[in-house]
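Q: sequence and predicted model, in that order:
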Amino acid sequence: MISFFQANGAELILKIWQHIYLSFISLGLGIIVAVPIAIGLTRAKKIAGFVIGLASVLQTVPSMALLALMIPIFGIGSLPAIVALFIYSLLPILRNTYIGLNNVDPSVLDAAKGIGMSNMQSIIQVELKLAAPVIMAGIRLSATFVIAWATLASYIGAGGLGDFIFNGLNLYRSDLILAGSVPVILLALITDYILGKIEYVLTPKSIRV
């Protein structure tokens, strides 16, 4: 084990950083895009089913096929991987945000209007706060997916821990497979824990479990 880290420690740190970069840029873009769209869909429910259905269809595209489709458009490297992972991150966040906002008690919304809140104030100060647990559940699920799927980015030259995993498979070396797999699992667990703490902070005290 010590000899492995002496030989591969610097490369492992680099691959972990690449994996974090790919995953969190993709997840961040997913949040920035999906949450506002979901808010808009709660105000335009006639098209909500179509938009969420479209996101569901995109999620059913096999990971390798989607990555391959990115190559003619964006080439190889980090950019096509980020775009593909961003697409995969959308559905859980979009769906949960839409469901969470739709489940806010209408009497609370009426009360917000009654005290003179504008539509935007109601969204920011009331609806998003009350829907925070459901929204964060979608973000946590999406984060786990993205971190796991980021291993496939290795196939299009984006780096990450997938390099260790697939090199290990090609060379029949279990140490390389473990060096790639264990950090991915730890990253997913740590990220979920941190997002769980953020969820607790964002959730109003009155509805905390």
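A: Arrived safely, thanks for sending. Keep in mind that what you see is a predicted model, and the values were worked out from it rather than measured.

Q: for the rest of this, base every contact and every neighbour count on C-alpha atoms.
A: Noted.

Q: what's the burial count for residue 183?
A: By other C-alpha atoms under 10 Å, 16 other residues sit near residue 183.

Q: and the closest residue in space to it that isn't next to it in sequence, how far is that from residue 161?
A: The shortest distance from residue 183 to any non-neighbouring residue, by C-alpha to C-alpha, 6 or more residues apart in numbering, is to residue 16 (7.4 Å). Using C-alpha to C-alpha, to the nearest Å, one obtains 6 Å as the distance from residue 16 to residue 161.

Q: neighbour count winner among those two?
A: residue 161 (33 against 19).

Q: which residues in the protein form helices?
A: Remark: helices assigned in the chain by DSSP state H are 2-43, 48-60, 63-74, 78-102, 106-114, 119-122, 128-130, 132-149, 162-171, 174-202.

Q: among the ones you listed, which is the most enclosed?
A: Greatest average neighbour count among these goes to helix 78-102 (a mean of 24), per mean count of other C-alpha atoms under 10 Å.

Q: second one coming, line it up with the first:
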Amino acid sequence: MLDFIGSRFDQILFSGWQHFSLVVQCLVLATLLAVAVAAAVYRNNTLTSIANSVSAIGLTIPSFALIGLMIAPIGFGVTPAVIVVTFFATLPVLRNAVVGLSGVAPSVVESARGIGMSRFRTLVQVELPLAWPIILNGIRVSAQMVMGIAAVAAYSLGPGLGSFIFSGLSRIGGANSLESVWTGVLGIVFLALILDFLLVGLGRLTTPRGIRV
């Protein structure tokens, strides 16, 4: 195992960086999309219910099947990987964003409106900061989930450590096949731990001191 890693260290490092970069960029895009949708629907019970249903049903879609469906119209490469990872990353964040914004006390919103703040300013300066810890929990869950889904995206020749897993599985029983699989799996676990650590630090830096748990 150590010989395998040592002989391919540069390749593993580059694939690991691609994997991490793919997940982080998709996570940022997913967070922006999820918060925008949540901000548009959370005041309406019907739309909130629809958003929650979409986020729940979306998670039941097999990621491998969705990758396969993306290949036909889009082709192989980075694009289907980005679409699938962003789609799955959006779902937990959307649910938590709706819950977080809906949970802000109406009295707080009314007080902000009472001192002359516009609806948009109240959302940005009052409601989103108060909902941020819950949204961040959704981001952390999403990050761990899509770290594995990004590996599945290697089926469409997407970037990342998933290539080691598929390469090893395609020649199982051959030389270095298990080492290749284990390298991909352990690398993804390691990246997931790093990303979660960074998100915890982000939470400490961005959560207002008065509402920290």
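A: That came through fine. All values reported here derive from a predicted model rather than from experimental measurement.

Q: re the thing from before, dump the helices of structure 1 to JSON lines, plus distance to residue 209 of structure 1.
A: Formatted as JSON lines, the helices of structure 1 follow (distance: least, C-alpha to C-alpha, whole Å):
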{"stretch": "helix 2-43", "distance to residue 209 of structure 1": "23"}
{"stretch": "helix 48-60", "distance to residue 209 of structure 1": "28"}
{"stretch": "helix 63-74", "distance to residue 209 of structure 1": "36"}
{"stretch": "helix 78-102", "distance to residue 209 of structure 1": "16"}
{"stretch": "helix 106-114", "distance to residue 209 of structure 1": "19"}
{"stretch": "helix 119-122", "distance to residue 209 of structure 1": "23"}
{"stretch": "helix 128-130", "distance to residue 209 of structure 1": "13"}
{"stretch": "helix 132-149", "distance to residue 209 of structure 1": "10"}
{"stretch": "helix 162-171", "distance to residue 209 of structure 1": "37"}
{"stretch": "helix 174-202", "distance to residue 209 of structure 1": "9"}
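
Q: for residue 208 of structure 1, find the nearest of these.
A: Closest to residue 208 of structure 1 of those, according to C-alpha to C-alpha: helix 174-202, at 7.3 Å.

Q: what's the match for residue 144 of structure 2 in structure 1?
A: Counting by TM-score structural alignment, residue 144 of structure 2 lines up with residue 144 in structure 1.

Q: which residues touch that match?
A: Contacts of residue 144 of structure 1 were listed using C-alpha atoms under 8 Å, 6 or more residues apart in numbering, and they are 188, 191, 192.

Q: residue 67 of structure 1 maps to what in structure 2?
A: Under TM-score structural alignment, residue 67 of structure 1 pairs with residue 67 in structure 2.

Q: before we move on, the earlier item: any residues in contact with both of residue 16 and residue 161 of structure 1?
A: residue 183.

Q: wait, isn't the residue nearest to residue 183 of structure 1 in contact with residue 163?
A: No. Residue 16 of structure 1 lies out of contact with residue 163 (C-alpha atoms under 8 Å); the separation is 10.4 Å.

Q: still on that earlier bit, how close does the match of residue 144 of structure 2 get to residue 11 of structure 1?
A: As defined by C-alpha to C-alpha, residue 144 of structure 1 lies at a distance of 23 Å from residue 11 of structure 1.

Q: equivalent analysis for residue 202 of structure 1, please.
A: Taking C-alpha to C-alpha, one finds residue 202 of structure 1 at 37 Å from residue 11 of structure 1.

Q: could you do residue 53 of structure 1 as well?
A: From residue 53 of structure 1 to residue 11 of structure 1 the distance is 41 Å (C-alpha to C-alpha).

Q: equivalent analysis for residue 112 of structure 1, please.
A: According to C-alpha to C-alpha, residue 112 of structure 1 and residue 11 of structure 1 sit 54 Å apart.

Q: got it, and residue 145 of structure 1?
A: According to C-alpha to C-alpha, residue 145 of structure 1 and residue 11 of structure 1 sit 24 Å apart.

Q: OK, contacts around the residue nearest to residue 183 of structure 1?
A: Contacts of residue 16 of structure 1 were listed using C-alpha under 8 Å, 6+ apart, and they are 160, 161, 183.

Q: dump the contacts of residue 144 of structure 1 to a markdown table, plus distance to residue 100 of structure 1.
A: What follows is the contacts of residue 144 of structure 1, written out as a markdown table (distance: C-alpha to C-alpha, whole Å):
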| residue | distance to residue 100 of structure 1 |
| --- | --- |
| 188 | 24 |
| 191 | 22 |
| 192 | 19 |
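
Q: with adjacent residues omitted, what lies nearest to residue 172 of structure 2?
A: residue 178 (7.0 Å).

Q: same question for residue 113 of structure 1.
A: Once flanking residues are discounted, residue 113 of structure 1 sits nearest to residue 122: 7.6 Å by C-alpha to C-alpha, 6+ apart.

Q: the one you found and residue 111 touch, don't they?
A: No. With contacts defined as C-alpha under 8 Å, residue 122 of structure 1 does not count as touching residue 111, sitting 9.8 Å away.
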